[in-house]
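[1] Okay, predicted coordinates and the sequence, questions at the end:
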Amino acid sequence: MDQVAERLGTGARFARRLIEERRIRYVKVGRHVRIPESAVRDYLAAHTVEPVRLRRAGLRRAA
């Protein structure tokens, strides 16, 4: 959990919440929970918001 939380930039509590709400893939081995690195990459890619580039209207070139 600590490694996943570090990769996400959050606390371990958030990583546990992702698992509890089934918002991220995980594997259960006995009583241990493992999150594949590919699942973390997929989660980050799906929740990444790209910036919007705005044009400045007042900076037009004179013709």
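    Perfect, I can see it now.
[2] For the rest of this, base every contact and every neighbour count on C-alpha atoms.
    Noted.
[3] What is the neighbour count of residue 4?
    19 (other C-alpha atoms under 10 Å).
[4] Next: the one 4 residues further on.
    Around residue 8 there are 16 other residues, counting by other C-alpha under 10 Å.
[5] Residue 40 versus that one, what's the distance?
    8 Å (C-alpha to C-alpha, to the nearest Å).
[6] Check residue 33 too.
    Counting by C-alpha to C-alpha - residue 33 and residue 40 are separated by 14 Å.
[7] for comparison:
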Amino acid sequence: MVLTIKRTNRFKRYEKLVTRTKKYLVSDEDNRFRVDSKVLTKNYSPISKHKSWFIVKMV
């Protein structure tokens, strides 16, 4: 599962809104969560090569 975090900041010089995104691979072993689910994640020791996060609960 891919977790996408969006952050909106104001550019200092031009004062425009800038949206930045960051994607994390999250472990979801049971496939309980769907797209657009809001979840609470926690950092963990590496589960695989790219996964080091797992889902704690749904918010």
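    Received the coordinates, thanks. Just so it is clear, the model here is predicted, and its values are computed rather than measured.
[8] Next, the TM-score between them, please.
    Once the chains are overlaid, their TM-score stands at 0.24 when taken by TM-score structural alignment, normalised by the length of the second structure; 30 aligned residues with a C-alpha RMSD of 3.9 Å.
[9] on that earlier part again, please say which of residue 33 and residue 40 of the first structure ends up with more neighbours.
    Between residue 33 of the first structure and residue 40, residue 40 has the larger neighbour count (other C-alpha under 10 Å), namely 18 against 13.
[10] Tell me the spacing between residue 8 of the first structure and residue 44 of the first structure.
    Taken as C-alpha to C-alpha, the span from residue 8 of the first structure to residue 44 of the first structure is 8 Å.
[11] can you pull out the strands in the second structure?
    Taking DSSP state E as the criterion, the second structure carries its strands at 2-10, 17-27, 39-43, 53-58.
[12] Let me fix that, I meant to ask about the first structure.
    Counting by DSSP E, the strands of the first structure are 27-29, 32-34.
[13] Packing partners of the last one?
    If contacts are counted by 3 or more C-alpha pairs under 8 Å, 6 or more residues apart in numbering; DSSP states H and E, strand 32-34 of the first structure sits against strand 27-29.
[14] helices and strands around the strand it packs on, which ones?
    Using 3+ C-alpha pairs under 8 Å, 6+ apart, strand 27-29 of the first structure is in contact with strand 32-34.
[15] how does it look with 6 Å?
    The contact analysis (3 or more C-alpha pairs under 6 Å, 6 or more residues apart in numbering; DSSP states H and E) places strand 27-29 of the first structure against no helix or strand.
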